[in-house]
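> for reference, the sequence and a predicted model appear below.
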Amino acid sequence: MDSAKKIEILKDLLNENSDRESIYYTALEEMGDLKKDYYDYMTTEPISLDKELLRIPDADYELCAALLTAILREDCKCCGTLIRRINNGQVSMLLNKMIELLIKM
C-alpha cells in the first residue's frame, strides 16, 4: 500500500477517536503494518509500554507500528488500557508521528 493511502487510514483513525481495538487492528492489517513480532522492537523486559512510548519522538515508522501493535496487545490482556492511552494522548501522538514519517517518505 502506498504512503498516501496509509496517511488517509491513519487520519481516519485520528478523526474517529474510537476505543474499539478492532478498528485499529483492521487498519494495521489493511496497511500491512501489524507487527506480530512487536516485542522484538522493544528495549525493556518485561515490556514497559510507558517507557517504550517515550521513544516516539525518535522512532521510525516500523517502531511506531510495533508500538501501536503493543498497545493493542496490552488492551487484550488488560482491558481498558487502550481508552486510557487514547485519553492521555499517547495514541494520537503515535498516529501523528506515523503520518509525519509517511509524509517524509
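Nice, I can see it. Source: prediction; values computed, not measured.
> from now on I want contacts and neighbour counts done on CA atoms only, so please keep to that.
OK.
> ok, and for stretch 82-98, which residues are buried?
Across stretch 82-98, burial judged by 16 or more other C-alpha atoms under 10 Å covers 82-83, 85-86, 90-98.
> hold the first one in mind and look at this next one:
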Amino acid sequence: MNKLHGTIPSTFAKGCALKNLNLNSNHLEGPLAPSITICKDLQVLDVGNNMINDSFPYWIEALSELQVLVLRSSKFHGYIKNFKGMINIFDDGQGVRYMGE
C-alpha cells in the first residue's frame, strides 16, 4: 500500500512501456481511463482494493498482452465479455482455468 489518494490519470503517454501497473490497496477513485490501452505491453493491471466506481472497462480487450487483471473489492458493474486468453487462478482448490471455460 502506497497510501495514494485521488484518481488514476485520464491520459497515458504515447509509447508507454509499462508491463506491470500495480495500484492495489490505495484510496483511488473515479474511472479507469481507456487511454491505458496505449500501454500495449501491459501484462499486469491491478487496481483492486480501491474505491473505483465505474462500469466494467469494455476496452480492456484491446490490451492483447494482458495476463493478470485484478479488480477485487472495487465497485465495477456491467457486462463482462469472454476473455479467452486470460486465466483465473482460483483460491477454492479448483486450480487454473481459462476465463472462457
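Yep, that arrived. Quick caveat: nothing in here was measured; it's all calculated off a predicted structure.
> TM-score for these two?
TM-score for the superposed chains, counting by TM-score structural alignment, normalised by the length of the second structure: 0.25, backed by 49 aligned residues with a C-alpha RMSD of 4.8 Å.
> returning to what we had before: now the buried residues of stretch 82-98 of the first structure as CSV including secondary structure and distance to Ile9 of the first structure?
Below are the buried residues of stretch 82-98 of the first structure laid out as CSV (DSSP: H, G, I helix; E, B strand; the rest coil; distance: C-alpha to C-alpha, whole Å):
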residue, secondary structure, distance to Ile9 of the first structure
Leu82, helix, 19
Ile83, helix, 19
Arg85, helix, 19
Ile86, helix, 17
Gln90, helix, 18
Val91, helix, 14
Ser92, helix, 13
Met93, helix, 15
Leu94, helix, 14
Leu95, helix, 10
Asn96, helix, 12
Lys97, helix, 14
Met98, helix, 11
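> and those residues as a markdown table, adding distance to Ala70 of the first structure?
Listed next are the buried residues of stretch 82-98 of the first structure as a markdown table, based on distance: C-alpha to C-alpha, whole Å:
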| residue | distance to Ala70 of the first structure |
| --- | --- |
| Leu82 | 10 |
| Ile83 | 14 |
| Arg85 | 12 |
| Ile86 | 14 |
| Gln90 | 13 |
| Val91 | 11 |
| Ser92 | 15 |
| Met93 | 15 |
| Leu94 | 12 |
| Leu95 | 14 |
| Asn96 | 17 |
| Lys97 | 16 |
| Met98 | 15 |
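> of these, closest to Met31 of the first structure?
The nearest member of the buried residues of stretch 82-98 of the first structure to Met31 of the first structure, counting by C-alpha to C-alpha, is Met98 at 12.0 Å.
> quick one: contacts for that closest one?
Contact analysis of Met98 of the first structure by C-alpha atoms under 8 Å, 6 or more residues apart in numbering lists Leu10, Tyr61, Cys64, Ala65.
> ok, Tyr24 of the first structure next?
Leu13, Leu72.
> no further queries at this time; thank you.
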